[in-house]
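Novice: Provide a 3D model corresponding to the input given below.
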Amino acid sequence: MPRMIFVNLPVADLAASIAFYEALGFRNNPHFSDATAACMVWSEAIHVMLLTHDKWRTFTTRPIPPASSSEVLLAISLDDREAVDALNATAAANGGTGDINPAQDHGFMYSRALADLDGHVWEAFWMDPAAVPAD
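Specialist: Below you'll find the model as predicted:
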């Protein structure tokens, strides 16, 4: 079995969050989804588990951070700069927040951060490894 990552995120409105992530290009895997959780697939190796607050609390007693705070920034790679811009615009058009942090353009790498409906921060980026400056 290949190594995979399942990012678990607490969400206030599961149906709205599913719609948001589908708009970004994630696909719902119904085999691992129910009324309390949705498995949203980004790639064969990357899955995001959207969990209702009640479901989240079955995994931890730690408090759910408010949408105005950041506990983690999740970065996902895209094919080009235009795809980074498009994902940011799609997030903003579907209830999220585009450019939650300033865009970064280093020539060989370009990124823009967005927040989902619950304030979870994602950084979409494109990088040209051949253009990375040598030390």
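Novice: okay, CA-based contacts and neighbour counts for the rest of this
Specialist: Will do.
Novice: can you give me the buried ones in stretch 121-135?
Specialist: Of the residues in stretch 121-135, those buried under the neighbour-count criterion (16 or more other C-alpha atoms under 10 Å) are 121, 122, 123, 124, 125, 126, 127.
Novice: can you redo these as TSV with distance to residue 56 and secondary structure?
Specialist: Below are those laid out as TSV (distance: C-alpha to C-alpha, whole Å; DSSP: H, G, I helix; E, B strand; the rest coil):
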residue	distance to residue 56	secondary structure
121	18	strand
122	20	strand
123	23	strand
124	25	strand
125	28	strand
126	32	strand
127	34	strand
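Novice: make TSV out of these and add distance to residue 37.
Specialist: What follows is the buried residues of stretch 121-135, written out as TSV (distance: C-alpha to C-alpha, whole Å):
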residue	distance to residue 37
121	19
122	20
123	23
124	24
125	27
126	30
127	32
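Novice: residues touching the residue nearest the centre of the chain, list them.
Specialist: Central residue of the chain (C-alpha atoms, centre = their mean): residue 122, 4.6 Å from the mean position. By C-alpha atoms under 8 Å, 6 or more residues apart in numbering, the residues touching residue 122 are 73, 74, 75, 76, 113, 114, 115, 116.
Novice: quick one more, to check against the first:
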Amino acid sequence: MPRMIFVNLPVTDLAASMKFYEALGFSNNPQFTDHTAACMVWSEAIHVMLLSHDKWKSFTTRPICPPTSSEVSLALAMDDRAAVDAFNAAAAANGGTGDINPVQDLGFMYGRDIADPDGHVWGPFWMDMEAMPTGD
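Specialist: This next block holds a predicted model:
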């Protein structure tokens, strides 16, 4: 079996969250989706499990972070700057918040952080490895 990651996120409105992630380019895997959870696929290796609060609480007794906090920032490599900008625009147009942090433009690397409707932070970025400073 290939190494994969399943990111579990608590969400307040499962249907709205599914719609949001679909607008960002994720697809739904109905095999792992029901009225309490939805599996949203980014790639063969990256899946996001959207969990209702009740479902989330069946995994842990730790409290769910409020939408104004940052428990983790999940970075997604994009093909180019335009893809980063499109991801940001799609987030802002579909219930999320674009540019929650200052735009990062280092020339060789470009990123714009967004928050989903529940405040989960995603950092789409593009990097040109050939243009990256060598540190000499």
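Novice: related to what we said a few turns ago, ok, the residue nearest to the centre of the first structure to residue 90 of the first structure distance?
Specialist: Using C-alpha to C-alpha, to the nearest Å, one obtains 13 Å as the distance from residue 122 of the first structure to residue 90 of the first structure.
Novice: same check, this time on residue 31 of the first structure
Specialist: Counting by C-alpha to C-alpha, the separation of residue 31 of the first structure from residue 90 of the first structure is 26 Å.
Novice: repeat that for residue 4 of the first structure.
Specialist: Using C-alpha to C-alpha, residue 4 of the first structure is found at 26 Å from residue 90 of the first structure.
Novice: which of those two has more residues huddled nearby?
Specialist: A count of neighbours by other C-alpha atoms under 10 Å puts residue 90 above the other of residue 4 of the first structure and residue 90, at 20 against 11.
Novice: what's the angle from the one helix or strand the more buried one maps to to strand 121-127?
Specialist: Here residue 90 of the first structure is covered by helix 81-93, with elements defined by DSSP states H and E. Taking axes from the mean of the first three to the mean of the last three C-alpha atoms, to 10 degrees, one finds helix 81-93 of the first structure and strand 121-127 inclined to each other by 160 degrees.
Novice: for the helix or strand following helix 81-93 of the first structure, packing partners?
Specialist: Moving toward the C-terminus from helix 81-93 of the first structure, the first helix or strand encountered (DSSP H and E) is strand 97-98. Using 3 or more C-alpha pairs under 8 Å, 6 or more residues apart in numbering; DSSP states H and E as the contact test, the elements touching strand 97-98 of the first structure are helix 81-93, strand 109-115.
Novice: just the ones you listed: most buried one?
Specialist: strand 109-115 (a mean of 23; mean count of other C-alpha atoms under 10 Å).
Novice: can you pull out the strands in the second structure?
Specialist: For the second structure, the strands defined by DSSP state E occupy 5-11, 27-29, 37-41, 46-52, 73-77, 104-105, 109-111, 114-115, 121-127.
Novice: pipe the ones you listed into a markdown table and attach distance to residue 135 of the second structure per row.
Specialist: Output for the strands of the second structure, formatted as a markdown table (distance: least, C-alpha to C-alpha, whole Å):
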| stretch | distance to residue 135 of the second structure |
| --- | --- |
| strand 5-11 | 31 |
| strand 27-29 | 39 |
| strand 37-41 | 36 |
| strand 46-52 | 31 |
| strand 73-77 | 22 |
| strand 104-105 | 18 |
| strand 109-111 | 15 |
| strand 114-115 | 29 |
| strand 121-127 | 16 |
